[in-house]
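1. Whatever this is, show me its structure:
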Amino acid sequence: MRYALVTGGDRGIGKAIAIKLSSQNIFTIISYRKREEEAISTLNYIKSKNGKGDMIKADISNKEDVEKMANYIKEKYGGIDILINNAGVGFTSKFTDLSYDSFVKQIQTNLIGSFYVTRLLIDNMINKKWGRIIFMSSIAGIFGAEYLTAYSSAKAGLIGLAKSLAIELAKHNITVNVVAPGFVETKLGKSYFEWLDSIGYKESEKMYLSSIPSNRLATEEEVASLVSFLVSEDASGITGQVIGVDAGASLTPGSVFKKYS
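-> As a prediction, the model looks like this:
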């Protein structure tokens, strides 16, 4: 049996990924920062479907938390074979209002946290000569996103990290890829459009959808299905790639993040 860790696996895209992996006979560990009830609910659902898993509380922006999580996983399970770096934060703000602390927090969680989780859990994959690492970036990390400067910067950094790491780990039969969703039907995605509307934009989600060829948002399940494929044996020849799940938003990058007013 393979062992996987999905950071931020308690809800949203992380939850969908954890459920998908566990359905494929992968022992799935989910980490969460503060939503213990949601983590318990996700784990109970996995077990109700005859999946196997565990959960651990860890703020990946906190160095000590990451170290404790890595030690727990190594001591109890010997390590992991599959790592999904999904946990992240995004705070909407005009650049002129963006504080130093907010910028650092988003870089620390999305980029540095993902680096450190990977750094501490890579040994088992190297020793086994097999592994799968996925970094969850965003369309915002490729094209940028209005009022998401810090988030976009961190997500762009993950792409550079993944591509460099893919080169270094290829000789160990470890693939490293990036999944870059567009706005997805999650609370985070909805909150972005709500914030745009609150500062005077008109029907921002409707206007965003009108710029997408398929006129819809991608779903959590679609993202999870791609991740499931990338960690399988069938995807052993895919590494160092950035793959979007955006319902076609990246086909019209000039208009995706336009002003809506």
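
2. contacts and neighbour counts: CA atoms only from here.
-> OK.

3. Hmm, Ile139 is touching Pro181, no?
-> Yes - counting by Cα atoms under 8 Å, Pro181 is a contact partner of Ile139 at 5.8 Å.

4. Quickly list what's touching both of those two.
-> 244, 246 (Cα atoms under 8 Å, 6 or more residues apart in numbering).

5. Next, the structure of the following sequence, for comparison with the previous one:
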Amino acid sequence: MASLKTVLVTGASKGIGQATADLLAHEGYNVIINFNKSEKEALSLYNKLKNKGLSVRIYKANVSKKNEVKDMIDFCIKEFGTIDILINNAGISQEKLFVDITDEDWDNMINTNLKSVFYCTQEVLKHMISKKRGKIINISSIWGMIGASCEAHYSAAKAGVIGLTKALAKEMGPSNIQINCITPGVIQTGMLDSYNQNELNVLRENTPLMKLGSPKDIANCVLFLVSNRADFITGQVISPNGGFVV
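-> Below you'll find the model as predicted:
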């Protein structure tokens, strides 16, 4: 049985999830690459890492579906015998006036960005609690901290992730399980595809470091939190945002 620590990264086919899975695999972790729709990108990442001799697996699951999450966690245990770290990264975004948000828009946002964290965390904790160890990193957003105009449902879901992190950190602390939250600032991922150059320039100008973040910036933060250097950190909201929120 592999002795390396095992990490599950949800939504690992693109952006922050991809950078995180890539970095952790190179750092010697067993990594399960979860994807739902972006099979081409997920397979590309898997093949790249596998060809380097790194310990990776790939698994398709809609993390807003409880039965698919359970099957995925069972797969992780079957493959590696344990699951030590969960990175709840899967998420979607949408810009829309609040009065135009439909029931479907709201449910899709909450299910993908918040309910998925509930399902994945609950299933993983069944294994972590008995072992008295584990780490969970939830990827939220600065908009969950301060809100974003025309992204009320996104902001609400991401704020829910922050609240869940803090509550669970208190509940799981006696079981030696650390649960933290990362709230990225404006990061250069596909979620910015709808922004024009002028809008991106405004975001840069409103960031004290005068630049947008990269997925690797967030992955580096994840790497620290999952390491033994962060064993006394739990219930915290850490925001790599270039000073956008201070």
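
6. Drop the TM-score for these two in here.
-> Aligned and superposed, the two chains score 0.95 in TM-score terms (TM-score structural alignment, normalised by the length of the second structure); 243 aligned residues with a Cα RMSD of 1.3 Å.

7. which of the residues in stretch 33-42 of the second structure are buried?
-> By neighbour count on 16 or more other Cα atoms under 10 Å, the buried set for stretch 33-42 of the second structure is 33-36, 42.

8. that's a helix at Leu8 of the second structure, yeah?
-> No - applying DSSP: H, G, I helix; E, B strand; the rest coil, one finds Leu8 of the second structure to be strand, outside a helix.

9. State the helix or strand in which whatever residue of the second structure lines up with Ala140 of the first structure lies.
-> Aligned counterpart of Ala140 of the first structure in the second structure: Trp143 (TM-score structural alignment). Taking DSSP states H and E as the criterion, Trp143 of the second structure maps to helix 142-146.

10. And that helix, what's buried?
-> Buried-residue list, helix 142-146 of the second structure, by 16+ other Cα under 10 Å: 142-145.

11. against the first structure, where does the helix or strand following that helix fall?
-> Later in the chain than helix 142-146 of the second structure, the nearest helix or strand by DSSP H and E is helix 152-172. Mapped onto the first structure using TM-score structural alignment, helix 152-172 of the second structure covers residues 149-169.

12. Residues in contact with the matching stretch: which ones?
-> So stretch 149-169 of the first structure is contacted by 89-91, 93, 95, 102-103, 106-107, 110-111, 115, 135-138, 140-142, 144-145, 174-178, 239-242 (Cα under 8 Å, 6+ apart).

13. go again using 7 Å as the cut-off
-> Contacts to stretch 149-169 of the first structure, defined as Cα atoms under 7 Å, 6 or more residues apart in numbering, come from residues 90, 95, 103, 106-107, 110-111, 135, 137-138, 140-142, 144-145, 175-178, 239-240.

14. and what of stretch 82-93 of the first structure?
-> Identification of contacts with stretch 82-93 of the first structure by Cα under 7 Å, 6+ apart yields 3-8, 14, 106, 109-110, 114, 131-136, 147-148, 151, 192.

15. now it: which residue numbers in the second structure?
-> Counting by TM-score structural alignment, stretch 82-93 of the first structure corresponds to 85-96 in the second structure.

16. Could you report the neighbour count for Gly53 of the second structure?
-> Applying other Cα atoms under 10 Å, we find 11 residues neighbouring Gly53 of the second structure.

17. Now name the helix or strand holding it.
-> Going by DSSP H and E, Gly53 of the second structure is not in any helix or strand.
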